[in-house]
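Student: Give me a model of this one.
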Amino acid sequence: MEGSQQPPVGGDTSNATPGIVGCSCLFFIALIVYGVRMYTRIRPTFKLAAPDYFVSAALLCELAVLINLFTAISLGFGHYEYYLSPSTMVKILKHLFALGFAGFWAASLARVSIGSMLLRFEISNTWRVVLRTLIFTQLCLPIVLAVFALLQCRPIRAMWEHVPDAVCWSPRKTQSYGYVYSAIGMLSDLVFAAMPLYFIWSLHRPIMERILISILMTLGTLAAMAEAWIIYYTHVWNPRKNTIRDWMPLFWWYRVEEIGLITAACTPFLKPLVECILGRFGASRFRFMTMQLNTIYSVEGDAPEGFTKMGSSKQSTNGDQNLIKQNPGQPTDRASSDRFDRASDEMKLQREQDCVEV
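Tutor: The predicted model follows:
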């Protein structure tokens, strides 16, 4: 790459400062939220599962990304090439090339953590198929992208230095793969954000609690917004242009996406902390809503005196058996329906318990 012969207007300035401040703050918030998640998963009992390990791996990958990016910035990334020597340019491009591999895994592993966490809920088989498909796609995507990155130029060192007779992909072909990657990521983020709303509002929980859980579990939409900006900057980005200063916004929006996904994977575990804070301001604690179980007496209106409709399932079962014995010729459809209703109620309670644990 050859720098411009005339000094640029404005002198030797950098456009990296706003991104450094913004992404550093986001990463600090992500570290705090991640720490809260790990604390709640370890104390008082150790209950780490696959989603926790996935998000931990994503955080390590993001740390590697930021180290490479900040190193490139310290070398001069964000400045005009007019002020950068060829040897410095090679070092910068090497760091930018390396951070891409870790960045792919940071975003994908964070999405896998969110998807595997959602699989713990009592959901339909259709939703399970959708989640498993998206998780499998996110595990394969970084591998495919790594292969594409290694095939962009032959020889590969042409990615960071001038090589005579090197063969590289056209900018349009490179952009097309960027569009596909961003579209898949945006689709996954929207599904992971919309799916919790589908069953959270069917739970027998206070409205304020359902609103809180919905907000905490749909922060992945912020990553989808970042994807929209990534698509825009991918459209105007030309990897063969002489100046790398114009690349800076695209790199920062990728970081916003990755850090946002890591934060979104951990925010549901802030629920006990937020509940405690709200309690200090006078809000009532979130509790299971009392729900009335259906019994055969609720429709006949001839329940024996002293019989409680909210009694245990054992009492209801004994009542069903006594009724059947007293009326051997009567169909048992109503008793069967009663047992089915109780099973359905128990399933809803199990779903609510899963939500509380998360």
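Student: all contacts plus neighbour counts: C-alpha atoms, from now on.
Tutor: OK.
Student: would you list every one of the helices in the stretch 251-358 of the chain?
Tutor: Assigned by DSSP state H, counting those that start in this stretch, the helices in the stretch 251-358 of the chain fall at 271-280, 297-300, 313-326, 333-357.
Student: surely residue 65 meets residue 103?
Tutor: Yes: under the criterion of CA atoms under 8 Å, residue 65 makes contact with residue 103 at 5.9 Å.
Student: after the helix ranked longest in the chain, next one along is what?
Tutor: In the chain, taking DSSP state H as the definition, the longest helix is helix 86-118. Counting by DSSP states H and E, the next helix or strand C-terminal to helix 86-118 is helix 125-151.
Student: That following helix packs against which elements?
Tutor: Secondary structure elements in contact with helix 125-151, counted by 3 or more CA pairs under 8 Å, 6 or more residues apart in numbering; DSSP states H and E, are helix 86-118.
Student: how distant is the helix it packs on from the center of its chain?
Tutor: In terms of CA atoms, centre = their mean, to the nearest Å, the centre of helix 86-118 is set 16 Å apart from its chain centre.
Student: what about residue 358, distance to residue 87?
Tutor: Distance of residue 358 to residue 87, computed by CA to CA, to the nearest Å: 50 Å.
Student: out of those two, which sits in the more crowded spot?
Tutor: Shown here are residue 358 and residue 87; by other CA atoms under 10 Å, residue 358 has more neighbours (20 against 9).
Student: My guess is the more buried one contacts residue 269. True?
Tutor: Yes: judged on CA under 8 Å, residue 358 makes contact with residue 269 at a distance of 6.2 Å.
Student: circling back: buried ones in the longest helix of the chain, by neighbour count?
Tutor: 88-97, 99-118 (16 or more other CA atoms under 10 Å).
Student: Next, the second sequence, to be compared with the first:
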Amino acid sequence: MKEQIFARPETGDTNRGWAVLAVCWAFVACAFISTVLRVWVRVRLTRNMGPDDFNMIAAMTTTLIGVGLITTEVINGLGRHEYCLTPSQRRNTKIIGWVDWMQTFITLMLTKTSICLFLLRIVDSRKIKIAIYALIGCLITFTTICVCLFLGVCRPLKAYWDVGVDGICLSDHQLESVVLAQGILSIISDLICAAFPVLFLRNLQIKMRTKVALCVLMGLGVITAACCTVRTVLSGAITDPDITWAIIPNVGWRLPEVNIGIVCANAPILRPLYLYFQGRLQTQKASSTAISKERMAPNNVNWSDSTKLQDSLEWNGLGESHSSADHRVSLEMGLPRHWVNKEQV
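Tutor: Now for the predicted structure:
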């Protein structure tokens, strides 16, 4: 790669990197907490850890690697003008940024695959299952292609970041096209995953309020799609000569896309946690009310009805299931009945 001559920036040696880093850690913290809660729900409450959970753990792991990469980039000059950086800093940010893009592709793929695997646990329509498997195949295939293209960005690879090495590299247009194509696929897959729940939840025998709540929880992917749309529009910065400065808006939207995606993917699985605490609070309230009434009432009053009412509290929030699909949704989105019975004994 040929050495470039950078013009003196009018803004001087301004550093926007630390602001991006603060946003980065804030979003990663939210994603990490939601993932920990997800695992706790699946291990302690519903007791049904599955491939979707392991996929999400993998996505969270790569996200933590990503925040480490972003932190290292900021230390080496991300958020400052290339003119103000030393040759060593330019080289380091080039290498780390290259790795970070591949990490982003892989994390997004793992997150969306986790969502698809979760949907497979609760749908019974053969056509929808085939569509979900096809989507998983597209995500894995296209992500593999994008990563391979980045791995082969230059021949030899060292020419991508070392100005002293000559090589054959992808053109700026080709590199930008890879990022744009990945962004478009990501937007489409987010919208598809958000639309799937409507297809199979509409016929379930559950309360309308619960049905709407589940559709909203499982359709939060539209937020990720919105972030991805902005990030894709800003992808041209990847070929800007002053990339450490110009890429900041793109990074600023890429971080929410990845981490909000994880939070949104975890949200439906966390519903049992809400029902657990809601059920416990309701039970404690019912118990306290019964005790208070018993203390205030004459000795000949029988409060067995209150006890029966307490014992019959529905913690799963889904009512009676009338199909196998209803049962699966009850298991995945609410507390399983064997757990409820065990707690209420």
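Student: tell me the contacts of the residue mapped onto residue 4 of the first structure from the second structure?
Tutor: Structural alignment (TM-score structural alignment) places residue 4 of the first structure against residue 6 in the second structure. Neighbouring residues of residue 6 of the second structure by CA atoms under 8 Å, 6 or more residues apart in numbering: 82-83, 241-242.
Student: 10 Å instead?
Tutor: 81-84, 241-242 (CA atoms under 10 Å, 6 or more residues apart in numbering).
Student: ok, the residues you listed in the first structure, which still hold?
Tutor: Using both residues aligned by TM-score structural alignment, their matches' CA atoms under 10 Å, the first structure keeps these contacts from those: 81-84, 242.
Student: quick one: residue 221 of the second structure and residue 258 touch, right?
Tutor: No: counting by CA atoms under 10 Å, residue 221 of the second structure does not reach residue 258; the two are 11.0 Å apart.
Student: which residues do the two both contact?
Tutor: residue 227.
Student: burial measure for residue 86 of the second structure, as a count.
Tutor: Residue 86 of the second structure, neighbours per other CA under 10 Å, totals 12.
Student: where's it relative to residue 17 of the second structure, distance?
Tutor: Distance from residue 86 of the second structure to residue 17 of the second structure, by CA to CA: 16 Å.
Student: Also residue 161 of the second structure?
Tutor: For residue 161 of the second structure, the distance to residue 17 of the second structure - CA to CA - is 20 Å.
Student: neighbour count winner among these two?
Tutor: Ranked by neighbour count (other CA under 10 Å), residue 161 of the second structure and residue 17 place residue 17 first, with 23 against 19.
Student: hang on, residue 185 of the second structure packs against residue 142?
Tutor: Yes: between residue 185 of the second structure and residue 142 a contact is recorded at 8.4 Å, counting by CA under 10 Å.
Student: any chance you could map the strands in the second structure?
Tutor: 154-155, 168-169 (DSSP state E).
Student: Looking at those, which one is packed in the most?
Tutor: strand 154-155 (a mean of 17; mean count of other CA atoms under 10 Å).
Student: superposed on the first structure, where does that one end up, distance-wise?
Tutor: For strand 154-155 of the second structure, the mean deviation from the first structure after alignment is 1.9 Å (mean CA distance after the TM-score superposition for the first structure).
Student: If you count contacts, what does that strand end up packed against?
Tutor: strand 168-169 (3 or more CA pairs under 10 Å, 6 or more residues apart in numbering; DSSP states H and E).
Student: Superpose on the first structure and give me the mean offset of the strand it packs on.
Tutor: With mean CA distance after the TM-score superposition for the first structure, strand 168-169 of the second structure averages 2.0 Å from its match.
Student: Same check on stretch 256-264 of the second structure?
Tutor: Mean for stretch 256-264 of the second structure is 1.7 Å (mean CA distance after the TM-score superposition for the first structure).
Student: who are the neighbours in contact with the aligned partner of residue 225 of the first structure in the second structure?
Tutor: In the second structure, the residue matched to residue 225 of the first structure (TM-score structural alignment) is residue 226. By CA under 10 Å, 6+ apart, residue 226 of the second structure lies in contact with 187, 190-191, 232, 253, 257.
Student: separation between the residue nearest the centre of the second structure and residue 56 of the second structure?
Tutor: Central residue of the second structure (CA atoms, centre = their mean): residue 262, 1.4 Å from the mean position. Distance, residue 262 of the second structure to residue 56 of the second structure, using CA to CA: 8 Å.
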